[in-house]
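K.L.:
Sequence isn't available, so here's the structure alone:
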């Protein structure tokens, strides 16, 4: 679960945040991490109390057409995340090989690695968790090394983290803030976490045992997310200290004078504000702080990419298994879900060079934010239903806070769409954006309406305890309520 806060998409969002806005957006990162932890808590509680993961509950509760649309939206989120993760690994391999391994070859290597690592699952989930822990440790040491090498101002780090401010923020900085939210609050991770907790044996007939499981899952999640947050802070701070307010020309000049020169073609406009990504960021660290900084950076990115591609695979399996009620063999499901996500990634890698992927990663981060309501609304709906959660249903505070969060995220998303389309300034895009936004809002409204119906039912059902199998489908519940 914690890997989703440390994938290459997160790392790229972090370094761009530091280079574009300095330490100014650290409070957005902190807020996104806190909200993410609370959503993970809801996901874990659903899995522990019901014995079903979120996709399975959606299959039982939603009508067929909305369920298929919801599944497609979650699959889109997984594909977007996978593209970032696999490309991140391929970029790391390219950096470590000094450009000898092209992007498409790195993608193929990453795909092969993922299947090999997944066979660790045969030796027990705890061994796989230990392997993930090892990769996170690599990330902590590598990005921690960069942090110690660059020596960012600690006062600026603390100020950016605990003093919310965005006065005078430019459009790129606002878009970067949206990207931080999308990079950290990933829809498929909520579905994944609700399934992962099923690996622990819990006697659901014993209320005290369920309470204890919920408590320890929350403690475990808090520790994991805290470690992920610290690593994210390392990356933001390094690029805020070293590259904030720098122009492309200044970076190129430093690199020319260093023992680690880079191509002039890497930055087309030398007078423009610095635009940085995972690949350029590694090269710049090599220019400013020596080749060791580059290779250590690449090792950290490789660890992030390898671990997150495996979690993406697990998410795809659980989502397809739950929404489509598939009973295929595990390996067949793994091949299908990997193919859905990998084929678009391979096409991008084949037709796009490693030096110009910044725009794609920015878009994919914002895509995660746009798709977040399709995980947030269902998890809020079902964890608030007393017939589903019994005595563990959300209280009034959670319901109000969840509703406000959905409203804020949808408002931010629409604001971003308006900014993005205005920046492109094409009449056809205006029409397409209007149609897509309308369809998006209609479906979000439908899910929100079902959520309100469910919340109303939870008040009516107060005092009753029903098993999950006794809960009517959402369309039946709506008719009964009316």
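P.N.:
Great, that's in hand. Small disclaimer: the values here were computed from a predicted structure and weren't measured.
K.L.:
contacts, neighbours, all on C-alpha from now
P.N.:
Noted.
K.L.:
How far does the helix or strand hosting residue 81 sit from its chain's centre?
P.N.:
Taking DSSP states H and E as the criterion, residue 81 maps to helix 64-96. Mean C-alpha position of helix 64-96 versus that of the full chain (CA atoms, centre = their mean, to the nearest Å) differs by 10 Å.
K.L.:
okay, now the one to match up with it:
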């Protein structure tokens, strides 16, 4: 290798263990520097290293927060209370489907050096990318309202009811300042903060699990033996629907940009993809375990009871207290602590996702405090309006939650279809495009998730929509919705391969 090439490439390479050190460049990307004379500079993937895995650890755990937000916790507790342990197998497979989608998102980000929102801006016509941006923002707002309301409920629990929902919303809104504060100390500090919050959730819900003492045998059977009845279909749909979050697909492709990779070196890119795959899998195993803890606690305490179909985030703590009692620390407060950790972590990652979505689609470059304020306002202002309109009564918040679930379900195809279209294109991904088998599996998962959420939408509108005028409006919107989905799928083989030159350096002939 020539000296010039070595001098040019050395600062960019994620190297093996010799002479390693971690540094932050001006864009806050983690760079591992050091050289190994035996490395094949083009294609060889360096051997596995635990130190290197540690340096890549972080983005997957931030991504996993979306699998543990208050909306997911509500889905867990309702599934446990209404269906017992019988839907745990579905929770496992839904997590596996979510993992597949997140791995594709990380692969896209690593191989191209750009995140999903940026690529959508570059690859889709202006009118289409603006529709995709609006849909992504709506999905983010719907998710953030649930997360902020969940945090506000936790704050009310921990304050013994002194602080109402609206005040909890204001307190939660201030988390963007925590985000800005931690960002100043680098991405590793931010990742460490989220690791602590995940640890708090795990400890709180494990404590609840210990207090409830669910049946280990029934738990294992629920995970390993598929079981579904007509009575539990709606809960089953909810379990799958709440795990696939549109904004999280955009987020993960951006989070992997925090580690700098030399995109002229196939081996280094593949190495990064491998480490991110391992890290993301470990993160979702942890989130799956936490979701199981919550489901099992409510299955043990409320399955088959008269109140099983009326439990939600608002009254769950009180029902837990009445069922399991005080103990060393009242279970009501343990639940509140876990719920607060889930709400706070998910709202901060929502702020993070909002920045990437807005900057990527609109090509905006703003100061940190301004972009955080704008993206936070997108969610907090609607949430404040909702908190004032819907008071803390269980019925009103249940209705709100149903509408928010519908809002997010509508958006899922607008994140998954562009992701699959882009990650399948050799012009964009080079040799890292997904193969035929993985593409088939991914499209099947996307179709399955879309159909499941379509069932949820059909059930909801059948029960909620009344009147000829309203029905006509819903039909017209549905037709436009389906037409746009068809356009996105058609784009996979039509407008995406535009004659604009190759996006990726790493092609098979490189």
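P.N.:
Nice, thanks for sending it over. Being a predicted model, the structure only gives us computed values, none of them experimental.
K.L.:
one step back: which residues of structure 2 does the helix holding residue 81 of structure 1 align to?
P.N.:
Counting by TM-score structural alignment, helix 64-96 of structure 1 pairs with residues 126-158 of structure 2.
K.L.:
Dead centre of structure 1: give me the residue that sits there.
P.N.:
residue 186 (3.2 Å; CA atoms, centre = their mean).
K.L.:
Could you check which residue of structure 2 pairs with it?
P.N.:
Structural alignment (TM-score structural alignment) places residue 186 of structure 1 against residue 245 in structure 2.
K.L.:
repeat for residue 110 of structure 1
P.N.:
Using TM-score structural alignment, residue 110 of structure 1 lines up with residue 172 in structure 2.
K.L.:
Ok, residue 310 of structure 1 next?
P.N.:
With TM-score structural alignment as the criterion, residue 310 of structure 1 pairs with residue 348.
K.L.:
Help me confirm that that match comes into contact with residue 173.
P.N.:
No - Residue 348 of structure 2 is beyond contact range of residue 173, at 9.4 Å (criterion: CA atoms under 8 Å).
K.L.:
Look at those two and report which has more neighbours.
P.N.:
Applying other CA atoms under 10 Å to residue 348 of structure 2 and residue 173 shows that residue 348 carries more neighbours, namely 28 against 23.
K.L.:
The more buried one: what's it in contact with?
P.N.:
Contacts of residue 348 of structure 2 were listed using CA atoms under 8 Å, 6 or more residues apart in numbering, and they are 175, 176, 179.
K.L.:
Just the buried ones from these?
P.N.:
In these, burial by neighbour count holds for 175, 176, 179, counting by 16 or more other CA atoms under 10 Å.
K.L.:
Please report how far the first one lies from residue 372 of structure 2.
P.N.:
Same thing as residue 175 of structure 2. 10 Å (CA to CA, to the nearest Å).
K.L.:
hang on, the earlier thing: tell me the helices and strands packed up against the helix holding residue 81 of structure 1.
P.N.:
helix 8-21, helix 103-118, helix 187-196, helix 278-289, helix 291-324, helix 330-351, helix 358-371, helix 373-384 (3 or more CA pairs under 8 Å, 6 or more residues apart in numbering; DSSP states H and E).
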